[in-house]
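*Asks:* Need the 3D shape of this:
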Amino acid sequence: MPKKRSAPTVPKNPLEYTDPKFWHDFHNIRQDFEWYGTLNDHFQVFEKKIKPTDAILNIGCGTSQLEFQLSEKGFHNITNIDVDEDVLKKKRTQAAKLLDSQMVYDCCSADNLPYEDNRFDAVIDKGTMDALLPVESVPENCRVFVNKMLSEIFRVLKNQGHYILVTLAQKQILKELYDFTNNNPNLVVRVVPNEIKQDDKFVSTVVIDIVKFPRSFPSIPNWRLSVENRVVEKTRDEICGILDSFFQLSRFSNMCKKRLEHLVTITLSLNIPEYEDSDVKVTVADTEKHRNTIKTHHFIIVPPDSFDKIYNRSQSVFQSMPSLLKVDRVVILEFPFDDVDIARSFVNNFADHFSSSDCEGRPVIATLSPEENSTTIASGTGEICGGYFVVESICDDKTFRRLYFKSSSNIIQSECTIGKTDSGEVRFNHQELCCNYQSAMVSAFGFVPGGFAEVQSRGWNIAVLGVGGGSLISFLHATLPKATITAVEIEPELFNIAHEYFGMPNDDRVKCVTMDAMEWLKDVNSGVYDMLFIDISNPKEQIDEKHVLYGPPPAFVTEDSIKKMKGHLTSHGCLFMNIISSSKKYLNVIQREVAVLFKYILSATVPELAVNNNYILFATCEKPGKPSTENIPSTLLTYQSLSKTFTQVELGVYKEPKGESKK
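*Replies:* Below you'll find the predicted structure:
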């Protein structure tokens, strides 16, 4: 008896998906396969868009049982099309056996539909467009076909009808839909990430619902994103970024179904109204004992550090947790807030994503205890910053000295590591940055023409607006031996703290200016610099209906203020800006303002464990260099790898200055 052939679900060449012959062979062998799940996996989205009385067109039905699953839920007026007549014959026979006489099957191509205008209330496409555009580099005739197909779909669709596309939402799919809807402003799009489970694996499907209106509505955003029953307006790039995170979570979750050989980490957007645009960092540690199954799990919540509570976040501690707790797996979640109830709710909702296939019982949830080796060595009150604390903490045999403001005690304002000399005197390690955002700022040196080696060898003139505990200034002083630095700070007490408790140098290479940074920018006599670092924020102000740190304050990111910053830079000068925000919209606003005056912009996201995020922006009018490891001093080698996190921002709004002489 001949052995039954099995059709490959994934062909060797993805372009085979565009060939009707592949599908003919596939359908002859695989008649029980559902691409992207069943109707039940998506019905919570579908039922909001279609009614049982609707006339529905099912594009590229193949051997999917979608129309019969709809019929079971009371939808009977369904027309199904495919280019394979053999498949349709089998479907007609199946419909007759089910006594579903209203089911229609037509053999035709989606780019030339044989129906009158405004015929259908809904058009459903489960995977057909994905098959037509399987990769970014498809032949041009595939794109032409898809464009004709979309035109035909919206021709036969009634006004206020829905085109419902179940897709993996790859870049080429989104681009085609963006281009088409931009040319047809009467179409309104809602994107709904809809993760499904097949054979204990997570599959990141997306339901895209496009509604046809008789006219365009300028007040309605063309594209919207639906997450957790909330609809929000997003740009194309923002939607792509959110979907990328959505896909990464599914891949990460599938990896966690088996035993892990080492620590794995992912950063997720919380999508919680109180902390929108904030992230949680998830680390999964499995027992080092060789076990085939991972059954027992604990989930550990880690709140943010504060001046009186410091948490040990070292990898060695995380890796040792399964052994200490005598379980197979520990999932550590580092939250940007100390609301344990919200954190527990998040864990309960997502526990399955970080659990193995062999997980037994409900998740055990606990909160990490803070380090006991923390001591407040100084405190006081500044005229501007208010109350402050200087704390020493020991983690992983390292002693950290940290500055906190009482108004935002969960955020480290400045940090350095210290040691002791043989005589017991404090020794500051100024050649190492502890704060993630400062490390990211310094990593942008890789984009300065000549890179890290050039930065260290030349006598740069640098201005830093915002001192804190002086850790960035101390680092620049230690690693750039020929540089001169002007430090500008409105709070006089911070200079005292920086010198006394953080060892900030006080020599002829560092000039300390006690002055409002805005007044310094306005003063043309403040000088001209090769590098300008902006690291300022208000202690706390209400932005986006939240009391959070925000920086730079809005007054510093107007076109006039950016122009003043550029006025203090040489023609080859570089701007480094630390942006703190509870919303990425603020970053987008700043990027657009800076892009008007600076030809090249790069930005990076720095996940900080606070109620907000850090973004680093690098801007210059000279073409950025490409970061290289060649000739990098050992003191800067650590920071070179971080330059890979930067992406170039291209907004097309730069205004070439006319008749401007180079300084």
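*Asks:* C-alpha from now on. contacts and neighbour counts both.
*Replies:* OK.
*Asks:* Give me the number of neighbouring residues for residue 202.
*Replies:* The number of residues packed around residue 202, counting by other CA atoms under 10 Å, is 18.
*Asks:* so what's it up against?
*Replies:* Residues near residue 202 by CA atoms under 8 Å, 6 or more residues apart in numbering: 195-196, 250-251, 253-254.
*Asks:* Show the buried residues in those residues.
*Replies:* Neighbour-count burial (16 or more other CA atoms under 10 Å) applied to those gives 195-196, 250-251, 253-254.
*Asks:* Show me which of the residues you listed is closest to residue 22.
*Replies:* residue 196 (26.0 Å; CA to CA).
*Asks:* What are the neighbouring residues in contact with that closest one?
*Replies:* 37, 41, 202-205.
*Asks:* what's the spacing between it and residue 257?
*Replies:* Counting by CA to CA, to the nearest Å, the separation of residue 196 from residue 257 is 15 Å.
*Asks:* what's the answer for residue 472, then?
*Replies:* Taken as CA to CA, the span from residue 472 to residue 257 is 42 Å.
*Asks:* One more: residue 492?
*Replies:* For residue 492 relative to residue 257 (CA to CA), the value is 55 Å.
*Asks:* Among those two, which residue is more densely surrounded?
*Replies:* residue 257 (20 against 17).
*Asks:* where does the more buried one land in three-state SS?
*Replies:* Here residue 257 is recorded as coil under DSSP: H, G, I helix; E, B strand; the rest coil.
*Asks:* and if you look at residue 433?
*Replies:* From three-state DSSP, the assignment for residue 433 is coil.
*Asks:* quick one: residue 485 and residue 513 touch, right?
*Replies:* No - contact between residue 485 and residue 513 fails when scored by CA atoms under 8 Å: they sit 10.7 Å apart.
*Asks:* which one of these two has more residues nearby?
*Replies:* More neighbours surround residue 485 than the other of residue 485 and residue 513, with 23 against 17 (other CA under 10 Å).
*Asks:* who's in contact with that one?
*Replies:* Contacts of residue 485 by CA under 8 Å, 6+ apart are 461-464, 473, 477, 509-511.
*Asks:* for comparison, sequence B:
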Amino acid sequence: MALLPRSAREFGSAQYWERFFRQRGPRAFEWYGGYPQLCAALHKYVRPRDKVLVVGCGNSELSEQMYDVGFQDIVNVDISEVVINQMRERNTHKRPKMSYLLMDMLQMDFQDSRFQVVLDKGTLDAILVDEEEATLERVDRMFAEISRVLQVGGRYLCISLAQAHVVKKAVDYFSREGWMVRIHQLSVSEDEVDHQQFVLPVFIYVMTKFKKIPGAVLQILEICTEEKDKPVRVESVEQLVEAVKERQMYAVLRSQLNKSPSTGQVSLDLCDADSGKPRYTLHVVDSPAVKASRDNHFAIFISQKKRRKDKKKQVSSSPEASRPSAGQAVDRSYLCCEHHKAMVAGLALLRNPELLPGAQLSVLVIGLGGGSLPLFIHEYFRQARVETVEIDPAMLEVATRWFGFSQGDRMTVHLSDGLAHVANLAAAEAPAQYNAVMFDVDSKDPSLGMSCPPPAFVEKSFLEKVRTILVPDGVFVLNLVCRDSLLKDSVLATLKEVFPLVYARRIEGEVNEILFSQLHPEGKLAAPELLETARALEMTLRRPGQAWDSSCVLADVLAAVQIV
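*Replies:* The predicted model follows:
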């Protein structure tokens, strides 16, 4: 006989488990990991003095290991006589205070409120194999018995793979009963990722029994993920189920990337929920040769798909890596992108660096991304007025919610097409004048050899509009990502037709090249003069009491600048 059942329904059959344990013998069968993987979470919710009931104990070593570290008031029940006899024989003398009872957990013999903890390791998953009426009735009887034997304040700990219908059934039932519900994701170390039994993460549902108050509708629903020690409150059962699903999808993605051949880059499409069509592409880049910066372990480049053929799209091409989640503080001194450091360093071309931090500069940034570039300028150039143009409202929402971006008196976001916005500025009766205009916009048209910016942004007619809105001694900063050498030469030639003075700075290890353009060639800085200006600028920016990223040395960034 094969160990696996002929159908999922057999998991709820006493006869199946009798055959299973008879054939398997005394060798332990562990669902969802052993004590070493579970102990960190269990110790949060089980006290050594608690009376613990383990339902559907099987021949797992979990109870034995808990007993050995001090949890000795443990009662184990199972419907298989074979496994109960095996476990009694194994433990009667070694662990005399722990008992194994042949009992159906749907109809237990214990008195009411006997236990402080009921522990379920995979038993609910084995019973709730479908949503047929008979199955749901069995689960209701199981939950009712667990509720009956638990004291008020006691906890039902259910270890589960958290299939959507299982989560929803458990959370629905106990939240209606007025219990506090928390879903705790088990942590998995990086060393365990390759060896874990399941691709999906393991969760523990922590159901805390409160005395039911007639008419009360308050629900306490929380999730505690492996990255966070503190639980996060959610508003509804649906939100809790969705939060679990997001963690499962992330685990599947991580597993697939971990198993993929080491090609250096994997691309994934994120699709619109309604149309099913791709909306974003995630470019996950892995380069073992690159030393990780600070706590960042990977970078994800996000590009937006075109919504209509006649609509030009742009989003930041910057890799916003491993950013803080909502509510966490953002280190605005840290520019994780090397090309952003170069773009900031280019402001040294404005001269008089000792005046810059307090000068009333006007800066226009096309392409918001995570907002780190405009945030840095806003933070360190204290009187600068920063305007950012972003075509996609979703990018503004992401930057605000997850990257600490905010608008204010000196920071404004225009939700508009960058091409149209600049054209409108240039066509005004009195064109706006900016000290710096920065392009950091992306184009993912696979037919082109240039991924940043879209071609229309470097056409001569449009560059002339940029020149119109720039002050005479201002600087135009362009992030160029072009793999086609002929196309790149054409862009540089067009740029020089409009701006007589062009500096170039290649980003080491990347395709990015930052171009700094100015209107007056007679104002060009020789290398020693440019580096000294950059040093002076950095000294004025690094004022006491404000953090500064020590890896950002403006003079070093500009050391490799060449005049085109």
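*Asks:* Got a TM-score for the pair?
*Replies:* Aligned and superposed, the two chains score 0.52 in TM-score terms (TM-score structural alignment, normalised by the length of the second structure); 369 aligned residues with a CA RMSD of 5.3 Å.
*Asks:* coming back round to it: wait, which of the contacts of residue 202 of the first structure is closest to residue 33 of the first structure?
*Replies:* residue 196 (15.4 Å).
*Asks:* and the gap between the closest one and residue 539 of the first structure?
*Replies:* For residue 196 of the first structure, the distance to residue 539 of the first structure - CA to CA - is 43 Å.
*Asks:* same question, residue 191 of the first structure
*Replies:* In terms of CA to CA, residue 191 of the first structure sits 37 Å off from residue 539 of the first structure.
*Asks:* Between the two, which is the more surrounded one?
*Replies:* Neighbours per residue (other CA under 10 Å) separate residue 191 of the first structure from residue 539, with residue 191 holding more: 21 against 17.
*Asks:* Translate the more buried one into the numbering of the second structure.
*Replies:* Residue pairing (TM-score structural alignment): residue 191 of the first structure is matched to residue 183 of the second structure.
*Asks:* I'd like the buried ones among the contacts of residue 202 of the first structure as JSON lines, with secondary structure and distance to residue 283 of the first structure appended.
*Replies:* Shown next, in JSON lines, are those (DSSP: H, G, I helix; E, B strand; the rest coil; distance: CA to CA, whole Å):
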{"residue": "195", "secondary structure": "strand", "distance to residue 283 of the first structure": "21"}
{"residue": "196", "secondary structure": "strand", "distance to residue 283 of the first structure": "23"}
{"residue": "250", "secondary structure": "helix", "distance to residue 283 of the first structure": "15"}
{"residue": "251", "secondary structure": "helix", "distance to residue 283 of the first structure": "15"}
{"residue": "253", "secondary structure": "helix", "distance to residue 283 of the first structure": "12"}
{"residue": "254", "secondary structure": "helix", "distance to residue 283 of the first structure": "15"}
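*Asks:* Export these as a markdown table, with columns for distance to residue 418 of the first structure.
*Replies:* Below are those laid out as a markdown table (distance: CA to CA, whole Å):
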| residue | distance to residue 418 of the first structure |
| --- | --- |
| 195 | 47 |
| 196 | 50 |
| 250 | 41 |
| 251 | 40 |
| 253 | 39 |
| 254 | 42 |
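*Asks:* What is the longest strand of the second structure by residue count?
*Replies:* The longest strand of the second structure (DSSP state E) is strand 470-482.
*Asks:* Next secondary structure after it?
*Replies:* Taking DSSP states H and E as the definition, the helix or strand that follows strand 470-482 of the second structure towards the C-terminus is helix 485-498.
*Asks:* elements contacting that following helix?
*Replies:* Here helix 485-498 of the second structure touches helix 460-468, going by 3 or more CA pairs under 8 Å, 6 or more residues apart in numbering; DSSP states H and E.
*Asks:* for the helix it packs on, packing partners?
*Replies:* Counting contacts by 3+ CA pairs under 8 Å, 6+ apart, helix 460-468 of the second structure packs against helix 418-427, helix 485-498.
*Asks:* Please identify the most buried of those.
*Replies:* Of these, the one with the most neighbours on average (mean count of other CA atoms under 10 Å) is helix 418-427, at a mean of 17.
*Asks:* now the angle from that one to strand 470-482?
*Replies:* 160 degrees (axes from the mean of the first three to the mean of the last three CA atoms, to 10 degrees).
*Asks:* So the residue of the second structure positioned farthest from its centre: helix, strand or coil?
*Replies:* Centroid-distance maximum for the second structure: residue 93 at 49.5 Å, with CA atoms, centre = their mean. The three-state assignment at residue 93 of the second structure reads coil, by three-state DSSP.
*Asks:* What separation do you get for it and residue 78 of the second structure?
*Replies:* 20 Å.
*Asks:* and what of residue 67 of the second structure?
*Replies:* 18 Å.
*Asks:* These two: who's more crowded?
*Replies:* Per other CA under 10 Å, whichever of residue 67 of the second structure and residue 78 has more neighbours is residue 78, with 23 against 17.
*Asks:* Surely the more buried one is in contact with residue 101?
*Replies:* Yes - look at residue 78 of the second structure against residue 101 with CA under 8 Å: they come within range, at 6.8 Å.
*Asks:* Which neighbours do those two have in common?
*Replies:* What both residue 78 of the second structure and residue 101 touch, as defined by CA under 8 Å, 6+ apart, is the set residue 84.
*Asks:* related to what we said a few turns ago, which of the contacts of residue 196 of the first structure lies closest to residue 618 of the first structure?
*Replies:* residue 204 (33.8 Å).
*Asks:* Toward the C-terminus, what is the element adjacent to the helix or strand encompassing the closest one?
*Replies:* If you go by DSSP H and E, residue 204 of the first structure is part of strand 201-212. Helices and strands here follow DSSP H and E; after strand 201-212 of the first structure, the next one along the chain is strand 223-227.
*Asks:* And that next one, what's buried?
*Replies:* By neighbour count with 16+ other CA under 10 Å, strand 223-227 of the first structure contains the buried residues 223-226.
*Asks:* Equivalent analysis for stretch 539-551 of the first structure, please.
*Replies:* 539, 548-551.
*Asks:* Save the residues you listed as a markdown table, and put in secondary structure and distance to residue 102 of the first structure too.
*Replies:* Shown next, in a markdown table, are these (three-state DSSP; distance: CA to CA, whole Å):
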| residue | secondary structure | distance to residue 102 of the first structure |
| --- | --- | --- |
| 539 | strand | 67 |
| 548 | strand | 59 |
| 549 | strand | 61 |
| 550 | strand | 60 |
| 551 | strand | 62 |
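*Asks:* quick one: the helices in the stretch 551-663 of the first structure?
*Replies:* With DSSP state H, counting those that start in this stretch, the ranges of helices along the stretch 551-663 of the first structure come out as 559-567, 584-597, 634-640.
*Asks:* Since that was my last question, I'll sign off now.
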